[in-house]
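**Student:** here is a sequence together with a model predicted from it:
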Amino acid sequence: MKKNVKLALFEYGMITFAAVLLVIGVYFFKFPNNFSFGGVTGMAIVLSAVTPFSAGTINFVINMALLVVGFLCFGKEFGAKTVYVSVLMSLGLSGLEKYFPMPHPMTNEPVLELIFAIVLPALSSAILFNIGASGGGTDIIAMVLKKHSTVNIGTALFLVDLMITVAACFIFDAATGLFSFCGLMAKSLVIDTAIENINLCKYFTIVCDDPEPICDFIHEKLTRSATIFEAEGTYTHHKKYVILTVMKRGQAVQLRNYIRWNEPGAFMMITNSSEIIGKGFRGLN
């Protein structure tokens, strides 16, 4: 019970942090520059230019409408985390708009602001994806399409984002439109890179004569496990042992240093891996 409570607190703490990053990136860097590279926030920027309503207000209305659609389509199955992120983000943008108005961009460097407008929301999306949550908005549209149609979701959402970006070229100026196109092209790349780095683990293949000291260190100091099997050297035909184990980055440094100083005869191969599924890693707890 305590473990479940701690896990829930950790997850919602990370979700809150991700939502704050998203709000900062959108409000302070995306909204003032009219960067419209897709999503509900991009739609809100475009619509705010042709209606008397602010981007924050339009974003709030669209997100709440999509939440209603989500509940109508999925009922109790609709994710609590998605609801939490959508509400937190919408309220955050509306609150900042009221108490910290941004009548113009923070700096005179649009390229610098575009970088922050891409990186902060992308990092937020990567954190949410890693926890199994979503930012709501167009993710809800994707969920509905997946349930009720055979449409290629990725293509459909990309076309929606592309239309929003094209609209920015006509509603604003050419420079804003081109910046928005850059944001659209870079967004997915940055999200994928961020997810890969968050999940990065080290996969060890260790060939040694005596596996016990190494396995004891893995069990007692690093609280991890390993797989071991017998092998034979092709040159000497001596009996060897192969240890397979996976570590988080901090643990990997400790294991590497231990083997280097205490088992200098061991042979190590260390490989980066961003997709480890199993107990103690992603997928199972």
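**Tutor:** Good, I have the coordinates.
**Student:** going forward, measure contacts between C-alpha atoms and count neighbours the same way
**Tutor:** Noted.
**Student:** quick one: Ser48 from Cys215, how far?
**Tutor:** According to C-alpha to C-alpha, to the nearest Å, Ser48 stands 61 Å off from Cys215.
**Student:** would you tell me which helix is longest in the chain?
**Tutor:** The longest helix of the chain (DSSP state H) is helix 174-198.
**Student:** what's in contact with that one?
**Tutor:** 33-38, 111, 114, 118-119, 122-123, 125-127, 129-130, 161-162, 165-166, 168-170, 274-275 (C-alpha atoms under 8 Å, 6 or more residues apart in numbering).
**Student:** kindly recompute the last result at 7 Å.
**Tutor:** 34-38, 118-119, 122-123, 125-126, 130, 165-166, 168-169, 274 (C-alpha atoms under 7 Å, 6 or more residues apart in numbering).
**Student:** now stretch 225-242
**Tutor:** Thr205, Ile206, Val207, Cys208, Asp209, Pro211, Ile218, His219, Ile243, Leu244, Thr245.
**Student:** what's the answer for stretch 141-149, then?
**Tutor:** Here stretch 141-149 has contacts from Val151, Ile153, using C-alpha under 7 Å, 6+ apart.
**Student:** how far does it sit from the chain's center?
**Tutor:** On the basis of C-alpha atoms, centre = their mean, to the nearest Å, stretch 141-149 sits 21 Å off its chain's mean C-alpha point.
**Student:** quick one on the thing from earlier: list only buried entries from the contacts of helix 174-198.
**Tutor:** Buried members of the contacts of helix 174-198, counted by 16 or more other C-alpha atoms under 10 Å: 34-38, 118-119, 122-123, 125-126, 165-166, 168-169.
**Student:** and the angle for the helix or strand harbouring Leu112 with helix 174-198?
**Tutor:** Assessed by DSSP states H and E, Leu112 sits inside helix 110-131. For helix 110-131 against helix 174-198, the angle by axes from the mean of the first three to the mean of the last three C-alpha atoms, to 10 degrees is 40 degrees.
**Student:** how far off centre is helix 110-131?
**Tutor:** 9 Å.
**Student:** and the following helix or strand past that helix, which residues are buried?
**Tutor:** Downstream of helix 110-131, the next assigned helix or strand under DSSP H and E is helix 138-148. Neighbour-count burial for helix 138-148 flags Thr138, Asp139, Ile140, Ile141, Ala142, Met143, Val144, Leu145 (criterion: 16+ other C-alpha under 10 Å).
**Student:** ok, second structure coming up, stack it against the first:
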Amino acid sequence: MLKRIRRTRSAGARMRTADEEELSRVHVDPDSAPPAYEGSAVIQAADLQTPEEARESERAISRRDAPGTLRLVVALNVGVILCALAYVLFQGPSSLAIGGASGLSIVLSSAVPGLPNDVALWIVNAVLVVVGLVFVERRAVVWSVVASVALSAYVSLIQWLIPVTASLTGDLWLDLCCTVLLVALGNAIAYNAGASTGGMEIVVMALARHTSLPVGHAVTVANGGIVCAGVVLYGPRVGLYCVLGLLVQTVVVNGVLNDLKQHKVCTVICRWPARVEEFLVRELSRTATITRGYGAYSGREVSVIMTVLTRAEATRLEKYLREIDPDAFVTYVNTSQITGHGFRWV
């Protein structure tokens, strides 16, 4: 009985101690507590920049908002060249009909004896261009039409420079891997700049516009039909490779695209918040959201700086923070879905 009373008293003491600690935390007044960090209060970006610097920052933001014609053309050509190399060196010789205009041209070349792959691709893309101009709004399809013509031209050029009639590796699995990697990288580069590599995207836009099919289902219908034709023409072994290639290509494109679009959400707490704000505005042409906070343990007031940067800009910020405040507290969170002024155009 005595032991039970002692345990009860001990438990009551622990409860009172916990209650007292809770009350002490609740009654911390951050406004009356001394600041934990030195540095001036939040200042306006307009006070950090001269009018000329402000105009230059606005121009830099505008350049980030829109890709620009030159960047668009360069990205489109790089993406199309990678797809053309995959088609000539790996996909065509192994008859890998893994969807898209290239897969449809391989099916057509096999169905019509004596028809070269590059000529079949010209025929397929010509039909797709007509479909796009007739069934899709011309403004929406213009870059897809350009990419379709460019793909056919690059395939013919590479086929003329590097005549390939048989598999370079002699291994269907290696050809599939090389095809998927090159095509996925080419598509991701083009998509990241706001362009495309053309081809079956025109059919997808036409199906989505004139039927009730969602875009995702339209892609499945268009590419699924090509893969099924490959199974019939080349047998179950090659057909299953085509199915696998289509699935893996989708995953790789999404992965590469997310990596290209990746940004860093940076949260900074340091001794010199005003200097960090000035660095963001002057040097990086970025802005930030400043909030007031206080430490849960100390109750001291701090300035919390939150900004979104590219990976290169985040590296520059990290280097600057090491110079002015090695003890700065910084967190980085990866994100690839950002829209708004200064990032992707909406």
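**Tutor:** Thanks, I have it. Remember, predicted model here, so these are calculated numbers, not experimental data.
**Student:** give the aligned range of the helix holding Leu112 of structure 1 in structure 2.
**Tutor:** The aligned range for helix 110-131 of structure 1 in structure 2 is 172-193, by TM-score structural alignment.
**Student:** and the contacts of that stretch?
**Tutor:** Outside stretch 172-193 of structure 2, the residues within contact range by C-alpha under 7 Å, 6+ apart are 67, 72, 75-76, 78-80, 82-83, 86, 90-91, 94, 169, 196-197, 245, 249, 252-253, 256-257.
**Student:** any quick PyMOL command for the buried ones out of those residues?
**Tutor:** Applied in PyMOL, the following selects the buried portion of those according to 16+ other C-alpha under 10 Å:
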select buried, resi 67+72+75+76+78+79+80+82+83+86+90+91+94+196+197+245+249+252+253+256+257
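**Student:** how far off centre is stretch 169-188 of structure 1?
**Tutor:** For stretch 169-188 of structure 1, the distance to the chain centre is 22 Å (C-alpha atoms, centre = their mean).
**Student:** thinking again about what came up before, narrow the contacts of stretch 225-242 of structure 1 to those that are buried.
**Tutor:** Thr205, Ile206, Val207, Cys208, Asp209, Pro211, Ile218, Ile243, Leu244, Thr245.
**Student:** still on that earlier bit, with structure 2 superposed, average distance for the helix holding Leu112 of structure 1?
**Tutor:** Comparison of helix 110-131 of structure 1 with structure 2 after fitting gives an average deviation of 1.4 Å (mean C-alpha distance after the TM-score superposition for structure 1).
**Student:** from Met306 of structure 2, how far off is Tyr332 of structure 2?
**Tutor:** 10 Å.
**Student:** circling back to that earlier point, now tabulate the contacts of stretch 225-242 of structure 1 in JSON lines and tack on secondary structure and distance to Tyr235 of structure 1.
**Tutor:** As requested, the contacts of stretch 225-242 of structure 1 are exported to JSON lines (DSSP: H, G, I helix; E, B strand; the rest coil; distance: C-alpha to C-alpha, whole Å):
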{"residue": "Thr205", "secondary structure": "strand", "distance to Tyr235 of structure 1": "19"}
{"residue": "Ile206", "secondary structure": "strand", "distance to Tyr235 of structure 1": "18"}
{"residue": "Val207", "secondary structure": "strand", "distance to Tyr235 of structure 1": "14"}
{"residue": "Cys208", "secondary structure": "strand", "distance to Tyr235 of structure 1": "15"}
{"residue": "Asp209", "secondary structure": "coil", "distance to Tyr235 of structure 1": "15"}
{"residue": "Pro211", "secondary structure": "coil", "distance to Tyr235 of structure 1": "20"}
{"residue": "Ile218", "secondary structure": "helix", "distance to Tyr235 of structure 1": "29"}
{"residue": "His219", "secondary structure": "helix", "distance to Tyr235 of structure 1": "31"}
{"residue": "Ile243", "secondary structure": "strand", "distance to Tyr235 of structure 1": "20"}
{"residue": "Leu244", "secondary structure": "strand", "distance to Tyr235 of structure 1": "22"}
{"residue": "Thr245", "secondary structure": "strand", "distance to Tyr235 of structure 1": "25"}
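**Student:** looking at those residues, spot the one nearest Thr150 of structure 1.
**Tutor:** Thr245 (40.7 Å; C-alpha to C-alpha).
**Student:** now check that closest one against structure 2: what is it aligned to?
**Tutor:** In structure 2, Thr245 of structure 1 lands on Thr307 (TM-score structural alignment).
**Student:** wait, that match touches Cys266, no?
**Tutor:** Yes - in this structure, Thr307 of structure 2 is within contact of Cys266 by C-alpha atoms under 7 Å, at 5.3 Å.
**Student:** identify the residues contacting the aligned residue in structure 2 for Val207 of structure 1.
**Tutor:** Taking TM-score structural alignment for the superposition, Val207 of structure 1 sits opposite Ile269 in structure 2. Residues near Ile269 of structure 2 by C-alpha under 7 Å, 6+ apart: Ser303, Val304, Ile305, Ala328, Phe329, Val330.
**Student:** quick one: the second one from Asp65 of structure 2, how far?
**Tutor:** In this view, Val304 of structure 2 and Asp65 of structure 2 are 26 Å apart by C-alpha to C-alpha.
**Student:** ok, now the third one?
**Tutor:** Taken as C-alpha to C-alpha, the spacing of Ile305 of structure 2 relative to Asp65 of structure 2 amounts to 23 Å.
**Student:** check Thr289 of structure 2 too.
**Tutor:** For Thr289 of structure 2, the distance to Asp65 of structure 2 (C-alpha to C-alpha) stands at 19 Å.
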